[in-house]
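Colleague: Predicted structure and sequence below. I'll ask about it afterward.
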Amino acid sequence: MTAHEMNFDGLVGPTHNYGGLSYGNVASHSNSQAVSNPREAAKQGLAKMKAMMEMGFKQGVLAPHERPAVASLRSLGFTGSDSEVIAKAAKDAMPLLSAVSSASSMWTANAATVSPSADTSDGRVHFTAANLNCKFHRAIEHPVTSRILGAMFRDDAHFAHHAALPAVAQFGDEGAANHTRFCRQYDDPGVEFFVYGRSAFDSRYPMPEKYPARQTLEASQAVARLHGLSESGVVFAQQNPAVIDQGVFHNDVISVGNAEVLFYHQDAFLNTESMLSELDSNLERLGGRFQGICVPRDQVSVSDAVRSYLFNSQLLTKSDGSMLIIVPDECRQNQRVWSYLTQLTCTGSPIQEVKVFDLKQSMQNGGGPACLRLRVALNHAELAAVNPGVAMTPALYERLVAWIETHYRDRLCDLDLADPLLLVESRTALDELTQILALGSVYPFQID
């Protein structure tokens, strides 16, 4: 194999809390205002990264953002010292303080859309930071996300970085949570699969009635153009509006793909048969053999899928060519989902193994294994050009565990967000982290 898929997991930030900020995300809303444990959350995510490394997969770390985001509060009219800004926001606009304290950057599947060099017109890996403009607490992320990605993938000979799309409703972009790629080998030309919830300009496309459709067709088309993708190497598909209204806020809550396999729920898409036919013909043209694994609704309902996050899983190719699926413990706790997975691995499916991880702190806030990682396919030269400080190793794991133990609280509720010491603790931790990961100055408090 001359290329690898490297997963970059988001490190949970020191202000991890349950703000219930994401309308349409059932898990996030149902746990709103519960007491969180940032230390446990960060260690749970880090344990998954370590396990991936030990299984032989290429694994990296994506740093969290500075929170509370005092600069965002200042842009909304709060003045004074940093502690005074936080105090005023807590007194007059607590929902705003909660939003700018969110640790949502941990879900790096929303950080950007990534196209490997085998697919792009200039032969470089392309990154477009997601504008995430549907939610205020996420819309403030992309400037720092771009700086962090730039510090991780610095070499212009191998990597190209694009700014987020215009932050307007017509170009709502949620990143890799609505994007996957099919190929024979990771360095072969592939078919990039963009899933959207609505069209901003064409009323013929059906819309959900209850929850917002966050990804637009126009945003997906723009990213494909920015990345220099060929028309024959791209497939656009619409998510089923009915499943969005059941809490499927991103496509990675109802399907997941890897290599030549798409694992999806029966109700995931509109016009499913024509979409599958297009994927099959496009991949066949490149020498591949597309395989769709459809999970029937009479075995696993959409509600079961949302509660268990069956599809918000990681589908990985092992060194022997077989596939492994990484699922949260909630899948094992759901009898119907676990029965389906047990049956799946015993029936000649390309998915031959299931591994379960405890990610309760993230799951309670609405993010599972797939939310926590950004996938980047890299050939050997590109892999060598990645900032080595962000690559997971046994030594980095031990250092990050010690860092978490030193800087993270083990209890956080909404009232704690008004504590000015939380900002000091967070900045102290992140300043040290940039040195551990060799990122340089990427946070506003380091630059301004």
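Modeller: Ah, there it is.

Colleague: contacts, neighbours, all on C-alpha from now
Modeller: Fine.

Colleague: show me where the stretch 1-150 of the chain has helices.
Modeller: 26-30, 38-54, 70-75, 82-92, 94-100, 136-139, 142-152 (DSSP state H, counting those that start in this stretch).

Colleague: Next, format those helices as a markdown table and append mean neighbour count and distance to residue 5.
Modeller: Converted to a markdown table, these look like this (neighbours: other C-alpha atoms under 10 Å; distance: least, C-alpha to C-alpha, whole Å):
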| stretch | mean neighbour count | distance to residue 5 |
| --- | --- | --- |
| helix 26-30 | 19 | 29 |
| helix 38-54 | 21 | 12 |
| helix 70-75 | 17 | 35 |
| helix 82-92 | 18 | 41 |
| helix 94-100 | 21 | 32 |
| helix 136-139 | 19 | 26 |
| helix 142-152 | 21 | 16 |
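
Colleague: next up, a second structure to put side by side with the first:
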Amino acid sequence: MKSYEVNFDGLVGPTHNYGGLSYGNVASQSNSQQSSNPKEAALQGLAKMKALMEMGFQQGVLAPQERPDVAALRRLGFAGSDAQVIERAAKDAMPLLVASCSASSMWVANAATVSPSADTADGRVHFTAANLNCKYHRSIEHPTTSRVLGAMFADQQHFAHHAALPAVAQFGDEGAANHTRFCRDYGQAGVEFFVFGRSAFDTRYPAPQKYPARQTLEASQAVARLHGLSDDGVVYAQQNPSVIDQGVFHNDVIAVGNGEVLFYHEDAFLETDKMLAELDAKLGKRGGNFQSICVPRSQVAVEDAVRSYLFNSQLLSRADGSMLLIVPEECRGNERVWQYLQGLTSSGGLIREVKVFDLKQSMQNGGGPACLRLRVALNQTELAAVNPGVIMTAPLYGTLTQWVDKHYRDRLSENDLADPQLLLECRTALDELTQILKLGAVYPFQIN
């Protein structure tokens, strides 16, 4: 039976803004307080989805969240009508209003961790929504994320959903941004690769000194247990604390994997040789031939990798067995990174082509091509069981671009977030979107 890796891209929400909320994310902080263009951001993301679909890749879409999150503000003591809650938050605690308006759910690499049926004990595809408890503006996402994923992957014969881990520091979980999977074929048993920044309970593991390590070893282990993964199909690796302190807030900012290949920076991990040997041995036992591409620091410094988001790229398998790398425009704008990529693709190695996409609106807030997609490996039967409304087609692309043009603003500043009309615009747009994507009632305003 044929199997596929389906990329479900996050649709940028109507309140996309530059709040500078993510400490440790250099791009997010450096562009704080600038005016954003939600319409352009959404259209840029849709253009990438359409392009990959036209290249022959399976592509889906994952809906944004209701923002501002008035219910979250009510839990923090703001009372009255929705308009009054927004007005009082803007007057007394503007940072909380900004956080409640964040469109960060667009980066669905953080939405969940996904294990394909070939790896799990019960033969179903497993999803665990990420608690994202390191950042308040992201910690409020997982209840809606779980409902949206449940509406997309509803058939319990094929899909299993787990609630987010306990929202405490010891189980900080950032989803697929710190998880990848190696396999010979998407439908065959593979090796799931969990990368953590620190251990909550074992002091033998060093921790970064400047920026927080968002993923714990204990969270990764808990997800592996929930998904019914076997020990011989899992590898845990620690992210290098020094690169976290240089702005590598997730592993997908310094490494990306697909199929049998890991593309990574020389400074990405601790005990790299040991990790590579374990991946090679475990994948070999499952019929795979593990291969790695190390980018030397002498050619690309960590700083250049962070600024260009070289590794926050999509590494895609083509029909001829070669690989395609999808990178943001910022890679072409960095001389050292672009020179490296030109050499990489001309060498006749595994990665034969690089395609560049303009994702400036997302990039300025600290998320590139890989942040915008959640990878789900599905066989033909499972793909047929996915809600068909979320699978990208040419007609759906046309409908969604019209929907964005109708509902989104082309400029949004911090002061605009205090406008109660923005909430009404968002709810009107999302109510229409759930009908387009056939999701049913997934948002609080539709349920309550």
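Modeller: Yes, it's here. What you see is a predicted model, and the numbers here were worked out from it, not measured in a lab.

Colleague: What's the TM-score once they're superposed?
Modeller: After superposition, the two chains reach a TM-score (TM-score structural alignment, normalised by the length of structure 1) of 1.00; 448 aligned residues with a C-alpha RMSD of 0.5 Å.

Colleague: before we move on, the earlier item: residue 216 of structure 1 is nearest to which of the helices of the stretch 1-150 of structure 1?
Modeller: helix 136-139 (15.5 Å; C-alpha to C-alpha).

Colleague: mean deviation of that closest one from structure 2?
Modeller: Here the mean offset of helix 136-139 of structure 1 against structure 2 after fitting is 0.2 Å, by mean C-alpha distance after the TM-score superposition for structure 1.

Colleague: So which other helices or strands are in contact with that helix?
Modeller: Packing contacts for helix 136-139 of structure 1, counted by 3 or more C-alpha pairs under 8 Å, 6 or more residues apart in numbering; DSSP states H and E, involve helix 94-100.

Colleague: helices and strands around the helix it packs on, which ones?
Modeller: helix 70-75, helix 82-92, helix 136-139.

Colleague: Out of those, the one nearest residue 191 of structure 1 is which?
Modeller: Of these, nearest to residue 191 of structure 1 by C-alpha to C-alpha is helix 136-139, at 28.4 Å.

Colleague: Pipe the helices of the stretch 1-150 of structure 1 into CSV and attach distance to residue 430 of structure 1 per row.
Modeller: Output for those, formatted as CSV (distance: least, C-alpha to C-alpha, whole Å):
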stretch, distance to residue 430 of structure 1
helix 26-30, 25
helix 38-54, 13
helix 70-75, 15
helix 82-92, 17
helix 94-100, 16
helix 136-139, 19
helix 142-152, 12
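
Colleague: Out of those helices, which gets nearest to residue 270 of structure 1?
Modeller: helix 26-30 (22.0 Å).

Colleague: Next, count neighbours for the nearest residue to residue 287 of structure 2 once chain neighbours are set aside.
Modeller: Counting by C-alpha to C-alpha, 6 or more residues apart in numbering, residue 184 is the residue found nearest to residue 287 of structure 2 once chain neighbours are left out, at 6.7 Å. Using other C-alpha atoms under 10 Å, residue 184 of structure 2 has 20 other residues around it.

Colleague: Please apply the same query to residue 277 of structure 1.
Modeller: 12.

Colleague: can you check the one 4 residues further on too?
Modeller: Burial measure for residue 281 of structure 1: 15 neighbouring residues, criterion other C-alpha under 10 Å.

Colleague: do the one 3 residues further on as well
Modeller: Residues near residue 284 of structure 1, counting by other C-alpha under 10 Å, number 15.

Colleague: Next: residue 342 of structure 1.
Modeller: Counted with other C-alpha under 10 Å, residue 342 of structure 1 comes out at 15.

Colleague: Packing partners of the helix or strand containing it?
Modeller: Residue 342 of structure 1 is part of helix 335-344, with elements assigned from DSSP states H and E. The helices and strands touching helix 335-344 of structure 1, judged by 3+ C-alpha pairs under 8 Å, 6+ apart, are helix 302-308, helix 329-333, strand 351-357.

Colleague: Which among those is found nearest to residue 189 of structure 1?
Modeller: strand 351-357 (22.8 Å).

Colleague: quick one on the thing from earlier: the helices and strands packed on helix 94-100 of structure 1: which one's closest to residue 212 of structure 1?
Modeller: Comparing those by C-alpha to C-alpha, helix 136-139 comes nearest, at 14.0 Å.

Colleague: Apart from its chain neighbours, what residue comes closest to residue 198 of structure 1?
Modeller: residue 216 (5.1 Å).

Colleague: and what of residue 276 of structure 1?
Modeller: Residue 276 of structure 1's closest residue in space is residue 292 (C-alpha to C-alpha, 6+ apart), at 7.6 Å.

Colleague: Could you dump the helices and strands packed on helix 94-100 of structure 1 into a markdown table and include distance to residue 20 of structure 1?
Modeller: Listed next are those as a markdown table, based on distance: least, C-alpha to C-alpha, whole Å:
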| stretch | distance to residue 20 of structure 1 |
| --- | --- |
| helix 70-75 | 19 |
| helix 82-92 | 17 |
| helix 136-139 | 11 |
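
Colleague: which one of the ones you listed lies closest to residue 37 of structure 1?
Modeller: Nearest of these (C-alpha to C-alpha): helix 136-139, 19.9 Å.

Colleague: what's around the residue nearest to residue 276 of structure 1, how many residues?
Modeller: 14.

Colleague: just checking, it is part of a strand?
Modeller: Yes: Residue 292 of structure 1 sits within a strand when classified using DSSP: H, G, I helix; E, B strand; the rest coil.

Colleague: Can you tell me what sits against stretch 310-321 of structure 1?
Modeller: 57, 252-259, 263-264, 305, 323-328, 331, 337, 367-371 (C-alpha atoms under 8 Å, 6 or more residues apart in numbering).
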